[in-house]
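Trainee: here are the coordinates; sequence isn't available:
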């Protein structure tokens, strides 16, 4: 299992990646993250909704009420142009970080 400290810096990027194709809601995004990571990463609900609040405050996503489900309206999120730009910047940052880390990772067992 991955350390939450390692993943913390990438949560926003992961969430934004899920919104690139279409609008979505928290539970669906959480389920997709777990599925796409092969079960290696589960984003806690508190982490997910704190990230939504931060991303919305920064103007990277907007939210709206969707259709009713079991008596409740779902909150859907959509990525903004600023969010797409931020996502691209974080992807570039990841490529640099990966290159740096490859300089230090030993391929043979110690």
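Mentor: Looks like it came in fine. Nothing here was measured: the structure is a model prediction, and the numbers come from that model.
Trainee: Going by C-alpha atoms from here, please, whenever you check contacts or count neighbours.
Mentor: OK.
Trainee: In a helix, residue 87, correct?
Mentor: Yes: with DSSP: H, G, I helix; E, B strand; the rest coil as the criterion, residue 87 is assigned to a helix.
Trainee: Excluding chain neighbours, give the residue nearest to it in space.
Mentor: residue 13 (5.8 Å; Cα to Cα, 6 or more residues apart in numbering).
Trainee: Using the three-state scheme, assign the one you found.
Mentor: On the basis of three-state DSSP, residue 13 is classed as helix.
Trainee: Residue 63 too?
Mentor: Assignment for residue 63 (three-state DSSP): strand.
Trainee: host element of the closest residue to it other than its chain neighbours?
Mentor: Excluding the flanking residues, the one nearest residue 63 by Cα to Cα, 6+ apart is residue 77, at 4.4 Å. When elements are assigned from DSSP states H and E, residue 77 belongs to strand 72-79.
Trainee: Use this one as the comparison:
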């Protein structure tokens, strides 16, 4: 991993909660499905380790931002699904607003022009 990759990974790691909440805004998902959605959304350029994600799910649930429930699977094992709560939607909205403001400041400090 290059220094650039490590920097990007560190930046993304700080936003794991918001990324997961964003995925769940589109509908309930089970754990591995969230992992695949994130990986696929980046064309495979970014993956969040499953262990990190499961720790995130536990933290988000403890904080009341998501709820979990067991699916009624007709094939294979039962899956634990996650659903975003109203509190989770509010945190997501605030985090995205903070990210947009931060990005605007950093872009201006780095003299980055949008094309």
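Mentor: On my side now, so go ahead. None of the values given here were measured: they were computed from a predicted structure.
Trainee: hmm, back to that, map the residue nearest to residue 87 of the first structure onto the second structure.
Mentor: Under the alignment (TM-score structural alignment), residue 13 of the first structure pairs with residue 18 in the second structure.
Trainee: cool, and residue 67 of the first structure?
Mentor: Using TM-score structural alignment, residue 67 of the first structure pairs with residue 72 in the second structure.
Trainee: how far away is the nearest residue to its match once chain neighbours are set aside from residue 71 of the second structure?
Mentor: Distance criterion Cα to Cα, 6+ apart; nearest residue to residue 72 of the second structure, sequence neighbours excluded, is residue 78 at 6.5 Å. Counting by Cα to Cα, to the nearest Å, the gap from residue 78 of the second structure to residue 71 of the second structure is 6 Å.
Trainee: residues in the second structure aligned with stretch 79-91 of the first structure?
Mentor: The aligned range for stretch 79-91 of the first structure is 84-96, by TM-score structural alignment.
Trainee: could you pull out the strands for the first structure?
Mentor: 24-25, 61-69, 72-79 (DSSP state E).
Trainee: contacting residues for the residue nearest to residue 87 of the first structure?
Mentor: 87, 90-91 (Cα atoms under 8 Å, 6 or more residues apart in numbering).
Trainee: Give the PyMOL command for selecting the buried subset of the residues you listed.
Mentor: Those of these that count as buried under 16 or more other Cα atoms under 10 Å are selected in PyMOL with:
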select buried, resi 87+90
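Trainee: Could I get the contacts of residue 13 of the first structure in JSON lines, plus columns for distance to residue 42 of the first structure?
Mentor: As requested, the contacts of residue 13 of the first structure are exported to JSON lines (distance: Cα to Cα, whole Å):
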{"residue": "87", "distance to residue 42 of the first structure": "20"}
{"residue": "90", "distance to residue 42 of the first structure": "20"}
{"residue": "91", "distance to residue 42 of the first structure": "21"}
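Trainee: Now flag whichever of the contacts of residue 13 of the first structure is closest to residue 55 of the first structure.
Mentor: Checking these against residue 55 of the first structure with Cα to Cα, the nearest one is residue 87 at 11.2 Å.
Trainee: Cool, thanks, signing off.
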